[in-house]
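1. my questions are about this predicted structure, shown below with the sequence.
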Amino acid sequence: MAQMSELRFSFSNQVFVVIGILSTLLSNGLGIGFLPIIVSDEINGSNHKLLDEQSLSYLEAAGELAFIASILIIPLTMQKKGRKVANIVTIMPAFLGWVLSFNAGKFFSLVIINALHNISLGGAVSISSTLMSEFCSFKYTGLFFMIEIAMITLGILLCHICNVGISPKQ
């Protein structure tokens, strides 16, 4: 039987795996940062009656429920169907959420987009820890986990930086 050190990949392969995970997390961070911008545009724009406090709480709750469900379902998918299927199940909601974002304007579409992005985020958080611990050397896992959290934050930050000067002013 092969030793555990013989099963580890080269540093370049580890970086390749981590870049795939980090790009998914960056996309999820962008999705999380994107929704408040759309909501603030709706509130500051002409459709300010579309979103009141109660509808905003429903919007937020839909995303949180989707996140919790994803954290419970994706690890089971990973265990039953494998890492590849679980990764595809994680990426597809983010892709669909971005496609639907082009026509975001109604409350129901915002709820669906928020739920899809949170499903993807919950799956990415579940999968990323497992993949990094399996494919990366113990020497680099701490660094990769730190970058993992930074990518979500970077996505949110980039979304808000890119919105400067775009939203309507009062």
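-> Ah, there it is. Numbers count the residues shown, from 1 in each chain.
2. going forward, measure contacts and count neighbours with C-alpha atoms only.
-> Noted.
3. how much space separates the residue positioned nearest the centre of the chain from Ser12?
-> With distances taken as C-alpha atoms, centre = their mean, the residue of the chain nearest its centroid is Asn28 (2.4 Å). Using C-alpha to C-alpha, to the nearest Å, we find Asn28 at a distance of 24 Å from Ser12.
4. just give the nearest non-adjacent residue to the residue nearest to the centre of the chain, would you?
-> Spatial nearest neighbour of Asn28, excluding adjacent residues (C-alpha to C-alpha, 6 or more residues apart in numbering): Leu121 at 5.6 Å.
5. one more structure, for comparison:
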Amino acid sequence: MNARNTLGYTLVATLLAAPLLATSALAAPGDRWDEAGDRINERVDRRGETINERLDNRGERINERMDTRGEAINDRLDSRGERANTRLDEAAERAAAAGKDGFAQRLDNKGDRVENRTDRRGDLAENRWDRRGDRIENRLDNRGDRAENRWDRRGDRIDNRMDHRGERAPHRHQRRHR
């Protein structure tokens, strides 16, 4: 072979290999689908996290309101019991001053019982409101967690579908857009 033929073969081989080298430097279609799936998955994950945070915050606000309501009821019943006990103690003092010691003792005991009963009712009401608020908060937290998981699974399914899309022909609706 002479030099001219060698140069010709080299030139032809280079011209034929150039498009192959150029396309290998570009991203493969499968990589584009993988990246698109990752972006969609991230967006869907953020959506699930947003829903979860919103439901968590709503549950916390409702729980705080119910805790406050329970404390207010307890305070009202405590003060009502203290006022009743004070009135009965004053009546017991008047009865003791009149020389009716047995009656005074019964009035004093009754005042203590009324105060204890209303204190107990207030504590029970506060606990009931606290538990109700906790149940609502937990229910909303669980609902938010389920929603986030649902969105995560959806994003994973889309991401997996996109990962495999590059390994086969594009979907029929996407063929004309290539």
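-> Structure's in. What do you need? Everything quoted here is computed from the prediction, not taken from an experiment.
6. where does the TM-score land?
-> The TM-score (TM-score structural alignment, normalised by the length of the first structure) is 0.33; 83 aligned residues with a C-alpha RMSD of 4.0 Å.
7. burial of Arg131 of the second structure, as a residue count?
-> If you count neighbours by other C-alpha atoms under 10 Å, Arg131 of the second structure ends up with 16.
8. tell me what the helix or strand hosting Gly122 of the first structure is packed against?
-> Secondary structure from DSSP states H and E places Gly122 of the first structure in helix 107-135. Using 3 or more C-alpha pairs under 8 Å, 6 or more residues apart in numbering; DSSP states H and E, the elements in contact with helix 107-135 of the first structure are helix 11-44, helix 53-81, helix 83-101, helix 138-162.
9. try it again at 7 Å.
-> helix 11-44, helix 53-81, helix 83-101 (3 or more C-alpha pairs under 7 Å, 6 or more residues apart in numbering; DSSP states H and E).
10. do you know which of the ones you listed lies nearest Thr141 of the first structure?
-> Between Thr141 of the first structure and these, the shortest gap by C-alpha to C-alpha is with helix 11-44, which sits at 9.8 Å.
11. for the closest one, which helices and strands make contact with it?
-> Secondary-structure packing of helix 11-44 of the first structure (3+ C-alpha pairs under 7 Å, 6+ apart): helix 107-135, helix 138-162.
12. Throw those into JSON lines and include distance to Glu6 of the first structure, thanks.
-> Shown next, in JSON lines, are these (distance: least, C-alpha to C-alpha, whole Å):
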{"stretch": "helix 107-135", "distance to Glu6 of the first structure": "12"}
{"stretch": "helix 138-162", "distance to Glu6 of the first structure": "13"}
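13. which of those is buried the deepest?
-> Among those, helix 107-135 has the highest mean neighbour count (mean count of other C-alpha atoms under 10 Å), at a mean of 22.
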